[in-house]
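Peer 1: no sequence for this one, just the structure:
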């Protein structure tokens, strides 16, 4: 066994971040991706200060911050345009050390790939876990090209992770949350607007600027699992949101029906007993899939990657390194999964009295200052990664 070899199953945001972090510590890393090419979906991702600080560990934090487009006011609105709560990039920076950075997923993937040597990422390969290994024998990953032995295997293969099922076959896995999401990227409308998230009755819409001048918009609505529009998803969005405040109608008018993405939201309300077994660790959605209501799915995957590399570099015994990783990450991510589910229930209230009470309480509390929206991220966006001084290289 090569004692410095790591195999990452899945080339998503978490898997690529882990690959970069391990490579910088001296590991020989291979990333196995079943897709034929790395072509991220046409959607944005919000990186909060917690994940920006994690990216500082691998030298990419400042490059991400340069892509920040949110400079002014923002907050929460009602469908008729009323502001329920206001905040700003300045307030976010004062509270957490930086604002939210919205960027296209393809941009983030390109940044991560640029930090890896050529040939590390191998696409078009379906990988499965053949043996998790232990302190005395390597883990084994099976591919169509043969088996690969590794000192460390990372399952970063998403919400329907085959690595997770191999490690914990009796865990119930992800569950449908009760709502679906849409995402679209369009040119900016002619009339200006403030970044916002708008809460309606059983529906939500968000509009955020990207640095390149485009707009990332997302929507949520309660729906049966597996449902689809009878015509196309742009038409469905028009039915649900077409009469909401500016800039929602302009964004929908600019959307290409073929570019509207729709996905049911699944999450894992029952936490795993651990994020590891043998020489194998799980990260991101494979470990703790969460609702997108806090915008923390990708952020937590990036945190996972940096913390895992930290422990893998400090402790030569995989049993101890990965147990420390589980101890660090399982309580934090379990709490965030549960909080995201609570926010999801609040967001998608549909009964008129409940919606009116919710909106009234938000508006009343917001009068005390611009921090209402931000306070929900206390304990999340203020997280800090292990310091560089605590991260010795693998020897």
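Peer 2: Looks like it came in fine. Here the structure is a predicted model, which means the values were calculated and not measured.

Peer 1: contacts, neighbours, all on C-alpha from now
Peer 2: Will do.

Peer 1: how about the helices of the protein, start to end?
Peer 2: Listed in chain order, the helices of the chain (DSSP state H) span residues 13-24, 49-57, 61-65, 89-96, 105-114, 162-167, 233-241, 248-254, 285-288, 297-314, 318-347, 352-366, 372-375.

Peer 1: go through the last one and flag the buried ones.
Peer 2: Residues of helix 372-375 classed as buried under the neighbour-count rule (16 or more other Cα atoms under 10 Å) are 372-374.

Peer 1: what packs against that helix?
Peer 2: The contact analysis (3 or more Cα pairs under 8 Å, 6 or more residues apart in numbering; DSSP states H and E) places helix 372-375 against strand 83-88, helix 352-366.

Peer 1: which of the helices of the chain sits closest to residue 140?
Peer 2: helix 162-167 (11.6 Å; Cα to Cα).

Peer 1: one more structure, for comparison:
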């Protein structure tokens, strides 16, 4: 990023996952200068399938209608009203609860497909690949100097870390020794797989692969200390399978990674007492699997999301498990709020000196922190509550489908019912107050 000052605030985005790309596209739509730095040689996204909750879908429309249009191109076709369908996967294979999502909602696909499609909307000269952030230095003029592992440098008015659960930016903000720099094991791990639909359909049946006349397949099989989720991706050509297993042991790998080689035999052993339907589903998995430990920020949450001219967003700020399907969606909300705030900050720049420019940037980050902190921290704990419901660790809900549906509905609707327009307006209103005080 050029060191020369312009009339517009310059943002450095660290990390090219979904949160970073959506933030970039939101800034681009609003005329805010940015450069996105990604340590990999290209845009990459770990994981298999992903679903975007209704609040995230509404946020995408506001980020940029073109972003939403591309999203709809990637998602599979729907047949109308959508539900989450919870099945007793342990004993009966019968539906125990059904949660209405809505029409044409909570669509998804492969993470890599979304990232590839969205990243094409970003001009190539706005992206720097092979840039792993090492440190930052606050300059006397209030700008930030970035130092990368390859010896190169960059400059910006503001740095936003969208660099995931192992965020370097989080360490730079909180301090290397802060316990909140490190995520912790949730005592849950998962196996993920993508199964061609032509293989899945003969085993699982038409209803639970392609869906019936009214809904796509979105099934969760729940039982003691484990659950299993299936839903179609790649426009219905592939079945995404996620097995989540409770684990009383600490997670340990020699290389310190959150992934380890696994085998289908381990999943077969875990689900050996489950209903034959679930066991037949597991037999579809490849013999060699990747084992993914689920880490989050529950035990040692970040006490704040910004310091000076630097902030964190998405998993870097509030990493959570996948059990409510909203980690990426909350990153999209973060990106929308940040983009809207820096559009508002740009509008206040006319006639301001450098000191006021710095204060405006910091007021925008303070506002982002204030608006997003409580909701995002709630999600981390709520996701753990949801998994306890799925694993029958909530004794009252385990024996009463009505209690289960009531409890899980409350968690999902707290996510889905967020008024996105109101959230943005609240942020702009608070920034107007803080920004005016800084001038």
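Peer 2: Received, thanks. This one's a predicted model, so the numbers in the text were calculated from it and none came from an experiment.

Peer 1: what does stretch 232-247 of the first structure contact?
Peer 2: 79-81, 189, 191, 193, 203, 205, 229, 248-249, 252, 255-257, 260-262 (Cα atoms under 8 Å, 6 or more residues apart in numbering).

Peer 1: list the contacts for the residue nearest the centre of the first structure?
Peer 2: Taking Cα atoms, centre = their mean, the centroid of the first structure lies closest to residue 298, which sits 1.8 Å from it. For residue 298 of the first structure, the contacting residues are 13-14, 45, 47, 284, by Cα under 8 Å, 6+ apart.

Peer 1: which of the residues you listed are also in contact in the second structure?
Peer 2: Compared against the second structure with both residues aligned by TM-score structural alignment, their matches' Cα atoms under 8 Å, the contacts of residue 298 of the first structure retain 13-14, 47, 284.

Peer 1: max-length strand in the second structure?
Peer 2: In the second structure, with assignment by DSSP state E, the single longest strand is strand 184-196.

Peer 1: residue 43 of the first structure pairs with which position in the second structure?
Peer 2: In the second structure, the residue equivalent to residue 43 of the first structure is residue 48, according to TM-score structural alignment.

Peer 1: now its match. Nearest residue, chain neighbours left out?
Peer 2: residue 110 (5.6 Å; Cα to Cα, 6 or more residues apart in numbering).

Peer 1: count the residues that sit near whatever residue of the first structure lines up with that neighbour.
Peer 2: Counting by TM-score structural alignment, residue 110 of the second structure lines up with residue 104 in the first structure. When counting by other Cα atoms under 10 Å, one arrives at 22 neighbours for residue 104 of the first structure.

Peer 1: please apply the same query to residue 387 of the first structure.
Peer 2: With other Cα under 10 Å as criterion, residue 387 of the first structure counts 11.

Peer 1: ok, the one 4 residues further on next?
Peer 2: Residues lying near residue 391 of the first structure (other Cα under 10 Å) number 17.

Peer 1: contact partners for it?
Peer 2: 310-311, 313-314.

Peer 1: and the equivalent of residue 313 of the second structure over in the first structure, what is it in contact with?
Peer 2: Residue 313 of the second structure maps onto residue 283 in the first structure, with residues paired by TM-score structural alignment. The contact partners of residue 283 of the first structure, taken as Cα under 8 Å, 6+ apart, are 14-15, 154-156, 275, 301, 304-305.

Peer 1: mapping these onto the second structure, which are still in contact?
Peer 2: Kept across both, from the contacts of residue 283 of the first structure, using both residues aligned by TM-score structural alignment, their matches' Cα under 8 Å: 14, 154-156, 275, 301, 304-305.

Peer 1: out of those, which is most surrounded?
Peer 2: residue 156 (32 neighbours).

Peer 1: residue in the second structure matching it?
Peer 2: Match for residue 156 of the first structure (TM-score structural alignment): residue 162.

Peer 1: grab the nearest non-local neighbour of residue 16 of the second structure.
Peer 2: residue 38 (5.3 Å).
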